[in-house]
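Undergrad: following is a predicted model, sequence given first.
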Amino acid sequence: MSEVPFEPVNRPYAPMFDMMPSGGGSVSASSSVSSSDLYTGGTLDSSIDNPTRRLWQSSDSTGLGGAFQRVSDIEKFLAAVYNYYRGGGFYGILGYTIGNLLAVLFTITFAFTLTFLVDWSSLLSCTSPETCANAHLFKSNPLAGLSFVRFVFLISFLVTLAFWGLAAAGAFMTIREARD
């Protein structure tokens, strides 16, 4: 049994099926290659990397607004499409992202308030209505007399706030990507 040598056909890559909507809005699958081309194969030459050449084109009669644009990074594009699908569209991504940022910011603010602003010694000494009348809920100077443990807590809150700032920047980029 003799083997047939593989000889690539030297022509630009073209998709095997054209899945563009026809004039009536339905999708037609018309083959752009013959059955013999399926076995001889094609080559992916430098014409695929030409940024001025569009990979897929449609006419204005399809209602799609002209030619599709080339995607420079297909992996990033498909990840963005998948994230858009999983997020439930733009408004789903917007709501989830803003809700997540607000929840983290509330947690940071609440923990900071309980740690630094509430005067716990005054509240814990409140045992009767007479002593509670003079109790102060908040400290007048929360950072006065800062112990080492409270200093470590303050640094951790600042680091957490910086993390929230980075998360807000990432959320802005996520929302901008979902909008595009």
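TA: Great, that's in hand. Numbers count the residues shown, from 1 in each chain.
Undergrad: use CA for all of it now, contacts and neighbours both
TA: Noted.
Undergrad: give the buried residues for whichever strand or helix holds residue 86.
TA: With the criterion set as DSSP states H and E, the secondary-structure element containing residue 86 is helix 74-87. Buried residues in helix 74-87, defined by neighbour count with 16 or more other CA atoms under 10 Å: 80, 83, 84, 87.
Undergrad: list the helices and strands it packs on?
TA: Contact partners of helix 74-87 among helices and strands, from 3 or more CA pairs under 8 Å, 6 or more residues apart in numbering; DSSP states H and E: helix 90-112, helix 148-179.
Undergrad: as JSON lines, those with mean neighbour count and distance to residue 124 would be great.
TA: Compiled in JSON lines, those are given as follows (neighbours: other CA atoms under 10 Å; distance: least, CA to CA, whole Å):
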{"stretch": "helix 90-112", "mean neighbour count": "15", "distance to residue 124": "18"}
{"stretch": "helix 148-179", "mean neighbour count": "14", "distance to residue 124": "19"}
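Undergrad: ok, and here's another one to check against it:
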Amino acid sequence: MKLMKFLVGMPAAFLVLGSGGANAGEEAGAIVCINDKWDEKELEKGHKLVDYAGRCVDVPDDQAASKSSEECVGKYEYMPDQSYKGSGTCVITFMGDKTGDKLNSAWQEGSDLKAFPYQYTGGTGKYKGAKGGGTYFYENLTDTLSGGRFKGKLELSD
């Protein structure tokens, strides 16, 4: 049986945010991911645990918004009944951001979900205390590449 490899991708591209107080921006766009590590261990027939690592590129629908890249890690569990669940984290870097500030996110995936939720969990510099999140979904294009869409909201505070 070939396992489907659901690559994670935590969308992070955001629209131009205003200044002062809490800033919020809606985000939506395309996500493309590459699977760097997919280490499967079969505990018993049909029951597998997976260590995952991958990278994603987020391209916002708003061409004025910053593109971003992500470094992600996580764990998946596949059950004999073909169900699965996964969770992990990503560190997001925005293209053109000279400060080097990073945004952190946490994600969940599972066979019982129609869309996968993500949450922002803070970060460094201007992303310290960042909140918000949304959903994403994608499909496998090859064994190591996937593509899809994301939609959500990023909230920054001063």
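TA: Thanks, I have it. Since we're looking at a predicted model, the values are computed, not measured.
Undergrad: TM-score of the superposed pair?
TA: Their TM-score after superposition, calculated using TM-score structural alignment, normalised by the length of structure 2, is reported as 0.19; 62 aligned residues with a CA RMSD of 6.0 Å.
Undergrad: JSON lines for the helices and strands packed on helix 74-87 of structure 1, including distance to residue 31 of structure 1?
TA: As requested, these are arranged in JSON lines below (distance: least, CA to CA, whole Å):
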{"stretch": "helix 90-112", "distance to residue 31 of structure 1": "35"}
{"stretch": "helix 148-179", "distance to residue 31 of structure 1": "34"}
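Undergrad: quick check: the farthest pair among the buried residues of helix 74-87 of structure 1?
TA: Maximum pairwise distance in the buried residues of helix 74-87 of structure 1, criterion CA to CA, is 10.3 Å, between 80 and 87.
Undergrad: so what sits against both of these two?
TA: Taking CA atoms under 8 Å, 6 or more residues apart in numbering as the contact definition, residue 80 of structure 1 and residue 87 share no neighbouring residue.
Undergrad: same for the longest strand belonging to structure 2, what does it pack against?
TA: Looking across structure 2 with DSSP state E, the single longest strand is strand 23-44. On a contact count with 3+ CA pairs under 8 Å, 6+ apart, strand 23-44 of structure 2 meets strand 47-60, strand 145-156.
Undergrad: tabulate these (TSV), appending distance to residue 94 of structure 2 and mean neighbour count.
TA: Rendered in TSV, the data for these read as follows (distance: least, CA to CA, whole Å; neighbours: other CA atoms under 10 Å):
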stretch	distance to residue 94 of structure 2	mean neighbour count
strand 47-60	9	21
strand 145-156	13	21
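Undergrad: possible to save those as TSV with distance to residue 110 of structure 2?
TA: Written out in TSV, the entries for those read as follows (distance: least, CA to CA, whole Å):
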stretch	distance to residue 110 of structure 2
strand 47-60	13
strand 145-156	16
